[in-house]
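Visitor: Sequence and predicted model, in that order:
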Amino acid sequence: MEYVYAALLLHKLKQDINEDNVKSVIKSAGVEPDDVRIKSLVAALSEVNIEDALKAAPIAAAAAPAASASGASSGAAAAPKEEEKKDEKKEEEALEGLSSLFG
């Protein structure tokens, strides 16, 4: 998990997410870096738009309760439901790249 946090920290600081930078962050945290994990993380993240993945994550958590509350109280229209399904599919696709890091 510390490797993902290192990548997120580098992204937040607008630094390149490369093997050397991730290794430096891990070492700074007092952990002995694993080169294989670092290589696989950097390779996996090279295909992921981190900003989009971060934007999608909170929306999915906040949209579910809001959608169920609005649907129960006002009978939501068909068009918004279709848009929600499309958004959920996009979110799932974005998170598939990240899920490969965890197993």
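Guide: The structure has been received and is ready for your questions.

Visitor: C-alpha only now, for contacts and for neighbours.
Guide: Noted.

Visitor: Residue 27 contacts residue 35, correct?
Guide: No. Using CA atoms under 8 Å, residue 27 is not in contact with residue 35, being 11.7 Å away.

Visitor: residue ranges of the helices in this structure, please?
Guide: In the chain, helices defined by DSSP state H lie at 2-12, 19-28, 35-45, 50-74, 78-99, listed in chain order.

Visitor: Put together CSV for those helices, with mean neighbour count on each row.
Guide: What follows is those, written out as CSV (neighbours: other CA atoms under 10 Å):
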stretch, mean neighbour count
helix 2-12, 17
helix 19-28, 17
helix 35-45, 16
helix 50-74, 12
helix 78-99, 14
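
Visitor: Next one for the comparison:
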Amino acid sequence: MEYVYAALILNESGEEINEENLTDVLDAAGVDVEESRVKALVAALEDVDIEEAVEQAAAVPAGGASAAPAGGDDEGADEAEEEEAAEEEEEDDEDEDAGGEGLGELFG
């Protein structure tokens, strides 16, 4: 993660994201730099518009769920959310039930 943060710092400061600059930022932060990771990140970011990527990431709701399509059926979305919440609640109940079984067996 430090490597990505270093790239974001370089982008924010207007510096070029290259191996030398990335290594300098990581060194300054006290990170043990792995040259292969630096090279891989620089290559991966070569054709990426970081500003656009950050904006897109900020637009995704918490939990990574995608937003409802524009003009979508709000009622259908509400039903889907309710179903998902009910499934999560069932899973939680199952986890709680299963958790006590093993303890009873341990203590006879």
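Guide: Great, that's in hand. Please read these numbers as outputs of a predicted model, since none were measured by experiment.

Visitor: tm score of chain vs chain?
Guide: In this superposition the chains share a TM-score of 0.60, using TM-score structural alignment, normalised by the length of the first structure; 71 aligned residues with a CA RMSD of 2.3 Å.

Visitor: and residue 35 of the second structure, how far is that from residue 5 of the second structure?
Guide: For residue 35 of the second structure, the distance to residue 5 of the second structure equals 16 Å [CA to CA, to the nearest Å].

Visitor: Residue 67 of the second structure: what's it in contact with?
Guide: Going by CA atoms under 8 Å, 6 or more residues apart in numbering, residue 67 of the second structure touches 60-61.

Visitor: mind running it again at 10 Å?
Guide: 59-61, 77 (CA atoms under 10 Å, 6 or more residues apart in numbering).

Visitor: The first structure: which residue goes with residue 105 of the second structure?
Guide: Matched to the first structure by TM-score structural alignment, residue 105 of the second structure sits unpaired.

Visitor: Distance-wise, check residue 105 of the second structure relative to residue 98 of the second structure.
Guide: Residue 105 of the second structure is 12 Å from residue 98 of the second structure, where distance means CA to CA.
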